[in-house]
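Participant: any chance you could fold what I've pasted below:
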Amino acid sequence: MTDTIEVVDFATSLQFTFDDLRRYSGPRSVGGLAHSFRVMQRVFPLLSPDGPPARREIQVRTAHPGPGLRDGVELVTRAVTEDRFRYDPAFARTDGGQRMSWWVFEFTYRDKIVTAHAREEFVPEALMHFALLGRKATPDERERFLAEIQKMSALVLAARPEEIYDIVGLG
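Facilitator: From the prediction side, this is the model:
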């Protein structure tokens, strides 16, 4: 597997690495960024089996509120800028409790829709606790949260996309 994501923009092939996404987003939200990278690698071949999808025709819906996920999708697809990215808390998963509720991703491309769920082993249990603390977190809790995000990023990037996400809808 090539560790890139490829899309086509106005008949030009564009390839993105995780480092490209990290440079765009910055160092803080690497957990969501790693998930954005891997989930796009997982679903794009299903959406467009004959070659890379057209970047500006991809729509995304997720219950994940984090900036890393949004930034990764934006760089590759321009879906945020062009109003094709939808954060939808009502789209949250109902299996796996609150910890897994955000980790659902729906990509639409032309006449196809692919929905993917992250597997539990790729979402550290402590992450949700820290995320819910938000601004109430102490400096020590914020440091532990950032450490958990770094661990999740490393775990996700070390795995193949098909190990991380179950395809729960394909149509």
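Participant: could you use CA atoms for every contact and neighbour count after this?
Facilitator: Will do.
Participant: the chain: helices as residue ranges?
Facilitator: With DSSP state H as the criterion, the chain has helices at 18-25, 30-47, 67-77, 97-100, 125-133, 139-158, 161-164.
Participant: show me what the third one is packed up against.
Facilitator: Here helix 67-77 is seen to pack against strand 5-9, helix 18-25, helix 30-47 when contacts are counted using 3 or more CA pairs under 8 Å, 6 or more residues apart in numbering; DSSP states H and E.
Participant: now do the same contact list for the spatially most central residue of the chain.
Facilitator: By CA atoms, centre = their mean, the chain has its centre lying nearest to Ser36, at 2.4 Å. The neighbours of Ser36, taking CA atoms under 8 Å, 6 or more residues apart in numbering as the test, are 68-70, 72-73.
Participant: before we go on, could you also do this sequence so I can check it against the first one:
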Amino acid sequence: MLRVLESGVPIDITFADLMKYHGPGFPGGVAHAYCAMRHAVALLGAVERRAITVRTAFPGPGGRDAVEMALRAVTGDRFAVVPELAATHRGNTLARYVWAFTHQDRTVTLQLRDAGFVTAEFIELGARRDRTAADDERLTLLKQQMADRLLAGAVGEVYEEVR
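Facilitator: Coordinates of the predicted model:
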């Protein structure tokens, strides 16, 4: 569970809550944002949700929606996709899974651990523009499997702090 504050009042947010806001399209992206936010809050301590700025190399709509619902950062103009944050030295599979969370005067930057959470098949199939109906069906399955792998990890097992 993710706990943030709204004017000092705790708000507990679950993955299921984020999926209700986002819809069924990109559960993997929602799971990435959820895991990254949980880890950031664990490192930053109690945070006011409307006081967090998020920068990420991850452009997916699931991630954006999760950050918006939990932190209200999109409508608050505190969310930016910054392609330059990508860890290109980590290869195509891991490069874009980088998140930087700033609360007050502290920034925590996280990257996805190299532990098989994202598969090359998912990246390749997701990038393909000439997908068939069978490809789309396979991609839907891969998205859910990735979300399941991410959510099975404890805080600190999915994302790691970049120093």
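Participant: any chance of the helices of the first structure in JSON lines, plus distance to Ala116 of the first structure?
Facilitator: Shown next, in JSON lines, are those (distance: least, CA to CA, whole Å):
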{"stretch": "helix 18-25", "distance to Ala116 of the first structure": "20"}
{"stretch": "helix 30-47", "distance to Ala116 of the first structure": "8"}
{"stretch": "helix 67-77", "distance to Ala116 of the first structure": "14"}
{"stretch": "helix 97-100", "distance to Ala116 of the first structure": "12"}
{"stretch": "helix 125-133", "distance to Ala116 of the first structure": "19"}
{"stretch": "helix 139-158", "distance to Ala116 of the first structure": "15"}
{"stretch": "helix 161-164", "distance to Ala116 of the first structure": "9"}
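Participant: looking at those, which is closest to Thr12 of the first structure?
Facilitator: In terms of CA to CA, the element of those nearest to Thr12 of the first structure is helix 67-77, at 13.2 Å.
Participant: how about the residue nearest to the centre of the first structure, what's its match in the second structure?
Facilitator: In the second structure, the residue matched to Ser36 of the first structure (TM-score structural alignment) is Ala33.
Participant: separation between its match and Thr56 of the second structure?
Facilitator: For Ala33 of the second structure, the distance to Thr56 of the second structure (CA to CA, to the nearest Å) stands at 10 Å.
Participant: what does Leu150 of the second structure give?
Facilitator: According to CA to CA, Leu150 of the second structure and Thr56 of the second structure sit 18 Å apart.
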